[in-house]
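**Q** Just need the structure, nothing else, for what follows:
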Amino acid sequence: MEIKARGYVFDVVEGGPADGTPVLLLHGFPQDAREFELLAPRLHAAGLRTYALNQRGYSPGARPTAVREYLLTEPAADAIAVLDALDIESAHVIGHDWGAQVGWLLAANHPGRVRTLTAVSVPHPRALRMALRVRPSQRARFAYMALFRSPIGERALLAGGGAMLRALLRPLGDRADLYVRSMRDEPGRLTGALNWYRALAGEQLAGVGTVTVPTTYVWSDRDPVVGRLAALRTGDWVDADYQLVALRGVSHWVPEQAPTALAEAALRRIQG
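**A** So this is what the prediction gives:
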């Protein structure tokens, strides 16, 4: 369905029992709401109602051109506005990658709107910032961001039929084609997605406070982006019931590589 909010039109994929407890699903780069296709049925079977939001840059009706429109506070405000449009006072939030970053902001700044948080792959921003400061290995993991933030990011990622994007998504097998095709064929989509990286500044990470809602952080030991230190220190920034779930042998793409394990972790959190 299409949701009008903040002057934009957001695509939202809904599913599950109409009277189910609401769960907001927030995707990451370079995916979209489809990354939850393997997870959502498991949540529906538990009686939950899911709303998978195509975030700004991904929804065709929500692609502002200015880089400043992709500061993390903007997609966080989008999520709140979409909940308002759906007449949902509060929801459980599951976010992956950039969606996890948005989830951390929502939980820290709008705790009354977030029943629980399940953050996947990306840790609390303050834990990540600390690891970037003290671990050269974590800084090395983020080397790709220089390309993503550069003016040639789109051209490099789409060269050779999207060879670099396909390599990034190799663990997903055939599902990688879903996202490569969309980035290649939809005007402005990749630029909007890369603008999240271009707008990112260290002070944004430093400004995220302690989370006071029940939280689970799901990290995988073969994630090439986030190292162990940031994962272990995320709990320092949660002043509520907290669990770290470490998956073995899984890369960054947890919702599609390990949907059963993620569903189990999320349901444990949601069901208390």
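**Q** can we go C-alpha only for contacts and neighbour counts from here?
**A** Will do.
**Q** Spell out the secondary structure type for Pro60.
**A** Here Pro60 is coil, with the state taken from DSSP: H, G, I helix; E, B strand; the rest coil.
**Q** And the helices in the stretch 101-250 of the chain, which stretches?
**A** Ranges of helices in the stretch 101-250 of the chain, per DSSP state H, counting those that start in this stretch, are 125-134, 136-141, 144-149, 153-168, 176-185, 189-199, 202-206, 228-233.
**Q** Name the stretch among these that sits most buried.
**A** With neighbours taken as mean count of other Cα atoms under 10 Å, the helices of the stretch 101-250 of the chain reach their highest mean count in helix 189-199, at a mean of 22.
**Q** what's that one packed up against?
**A** Here helix 189-199 is seen to pack against helix 144-149, helix 153-168, helix 176-185 when contacts are counted using 3 or more Cα pairs under 8 Å, 6 or more residues apart in numbering; DSSP states H and E.
**Q** Name the surrounding residues that touch that helix.
**A** For helix 189-199, the external contacting residues (Cα atoms under 8 Å, 6 or more residues apart in numbering) are 29-30, 56-58, 60, 63-65, 67-72, 145, 148-150, 153-154, 182-184.
**Q** do you know how far Pro17 is from Ala40?
**A** 12 Å (Cα to Cα, to the nearest Å).
**Q** More neighbours: which of the two?
**A** Between Pro17 and Ala40, counting by other Cα atoms under 10 Å, Ala40 is the more crowded of the two (25 against 15).
**Q** quick one on the thing from earlier: what's the closest of the helices and strands packed on helix 189-199 to Thr116?
**A** Among the helices and strands packed on helix 189-199, the nearest to Thr116 by Cα to Cα is helix 176-185 (28.4 Å).
**Q** The structure of the following sequence is requested for comparison with the preceding one:
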Amino acid sequence: MKRVNAGVLQVGYLESGPADGSPVVLLHGFPYDVRTYDLVARSLSAAGRRVIVPYLRGFGPTHFLHRGTPRVGQQAALGSDLLSLLDALSIQRATVAGYDWGGRAACVVAALWPERVNGLLSCGTGYNLQNSSEALKADRPEKERWRWYWFYLNSERGQAALREDRAGFCRYLWQDFSPTWAFNDVTYAQTAASFDNADFAEIVLHSYRYRIGAVPGDPHLEAMEQQLSAKPKITVPTIILQGADDGVDRPVAPEEIKPHFTALRRLTTLDHVGHNLPQEDPDAFAAAVLELG
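**A** Next comes the predicted model:
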């Protein structure tokens, strides 16, 4: 475990591989942590990559440097955290890879600071940027159905469920998000320890309340949110992996994704894989990172 002050955070992260290797940053989602990438990091390190796996804000040892910093979970915050981490580690360019919250952070940096990104590996829908200006706009019922937990976490009952039993709540999400993944108690417990972070519940609740317009974001991040709401194209070399059994992001057709990318190399759907793609199919994930260079 290493630590570095980066922006508003002290970030805890794992590092492996040669110090002079081509940098790769692997970003986990919610409700997961760095354990997602144990096997992926091993493969990439063996291939000569310098691998950085940070705990996102609100997870594990990562904490805020100042008490007064807003505990927000919006996409601009996640992207800003990643950019600050690259700066703090003096990494000028890196391959960035992630899913869920981590995939969103990677997409933010790839879209707004492409000069810092050698390649992007994004999972699920691939283009993981949100239009916060349309947060109050209803989507198609069949899509809203898969987001049940967004709305549950906007209710008093849902907020209490997360605060009072975060381990039990998140374990159910693991099952719902990846219905064909046969994880065991040990695997889950290794990650669940990261949910004991004092800011975990507040950041999670802000994330899912902000994205439907129930709470405001950090005013300092508003300009970035406006840039992201304009749906900027991602111009860096990109690979998208989808899980055929993903309980959050239903696989989408290439024609829905291609307009958002100018250098999309491929979109691949993996059978018998759910939402936690790098832990469910680490070989495919590592191979895609290496393919990006």
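**Q** could the helices of the stretch 101-250 of the first structure be laid out in a markdown table, adding distance to Val9 of the first structure?
**A** Listed next are those as a markdown table, based on distance: least, Cα to Cα, whole Å:
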| stretch | distance to Val9 of the first structure |
| --- | --- |
| helix 125-134 | 28 |
| helix 136-141 | 34 |
| helix 144-149 | 26 |
| helix 153-168 | 24 |
| helix 176-185 | 18 |
| helix 189-199 | 14 |
| helix 202-206 | 26 |
| helix 228-233 | 35 |
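**Q** Out of the helices and strands packed on helix 189-199 of the first structure, flag the one nearest Thr215 of the first structure.
**A** Across those, closest to Thr215 of the first structure is helix 144-149 (Cα to Cα), at 27.3 Å.
**Q** And the closest one against the second structure, how far off on average?
**A** Its matched residues in the second structure lie on average 1.8 Å from helix 144-149 of the first structure after superposition (mean Cα distance after the TM-score superposition for the first structure).
**Q** mind listing the strands for the first structure?
**A** 2-5, 8-15, 21-26, 48-53, 91-96, 114-120, 215-220, 242-247 (DSSP state E).
**Q** Dump those into CSV; add distance to Arg175 of the first structure and mean neighbour count as well.
**A** Below are the strands of the first structure laid out as CSV (distance: least, Cα to Cα, whole Å; neighbours: other Cα atoms under 10 Å):
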stretch, distance to Arg175 of the first structure, mean neighbour count
strand 2-5, 24, 16
strand 8-15, 18, 20
strand 21-26, 18, 25
strand 48-53, 17, 25
strand 91-96, 17, 26
strand 114-120, 19, 26
strand 215-220, 20, 25
strand 242-247, 21, 18
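**Q** for those, which one sits closest to Asp174 of the first structure?
**A** strand 91-96 (19.8 Å).
**Q** Alignment lookup: Gly235 of the first structure to the second structure.
**A** In the second structure, the residue matched to Gly235 of the first structure (TM-score structural alignment) is Lys258.
**Q** give me every residue that touches the spatially closest residue to that match that is not a sequence neighbour.
**A** Using Cα to Cα, 6 or more residues apart in numbering and skipping residues adjacent in sequence, the residue nearest Lys258 of the second structure is Leu264, 7.0 Å away. Leu264 of the second structure is in contact with 237-239, 258, counting by Cα under 8 Å, 6+ apart.
**Q** re earlier: how many neighbours does the match of Gly235 of the first structure have?
**A** 17.
**Q** Same question for the one 5 residues further on.
**A** When counting by other Cα under 10 Å, one arrives at 15 neighbours for Ala263 of the second structure.
**Q** list the contacts for it?
**A** 234-238.
**Q** Which member of these is positioned nearest Gln227 of the second structure?
**A** Gln227 of the second structure has its nearest neighbour among these in Ile234, at 12.6 Å by Cα to Cα.
**Q** Under the alignment, what does that closest one map to in the first structure?
**A** In the first structure, Ile234 of the second structure lands on Val211 (TM-score structural alignment).
**Q** any residues in contact with both of Pro17 and Ala40 of the first structure?
**A** What both Pro17 of the first structure and Ala40 touch, as defined by Cα under 8 Å, 6+ apart, is an empty set.
**Q** what does Gly98 of the second structure align to in the first structure?
**A** In the first structure, Gly98 of the second structure lands on Gly95 (TM-score structural alignment).
**Q** isn't its match right up against His27?
**A** Yes - with contacts defined as Cα atoms under 8 Å, Gly95 of the first structure counts as touching His27 at a distance of 6.0 Å.
**Q** who wins for proximity to Ala77 of the first structure among the strands of the first structure?
**A** strand 2-5 (9.6 Å).
**Q** Which neighbouring elements make contact with the closest one?
**A** Where contact means 3+ Cα pairs under 8 Å, 6+ apart, strand 2-5 of the first structure is packed against strand 8-15, helix 73-85.
**Q** and Leu117 of the first structure, which of these is closest to it?
**A** Of all these, helix 73-85 sits nearest to Leu117 of the first structure, with 13.7 Å by Cα to Cα.
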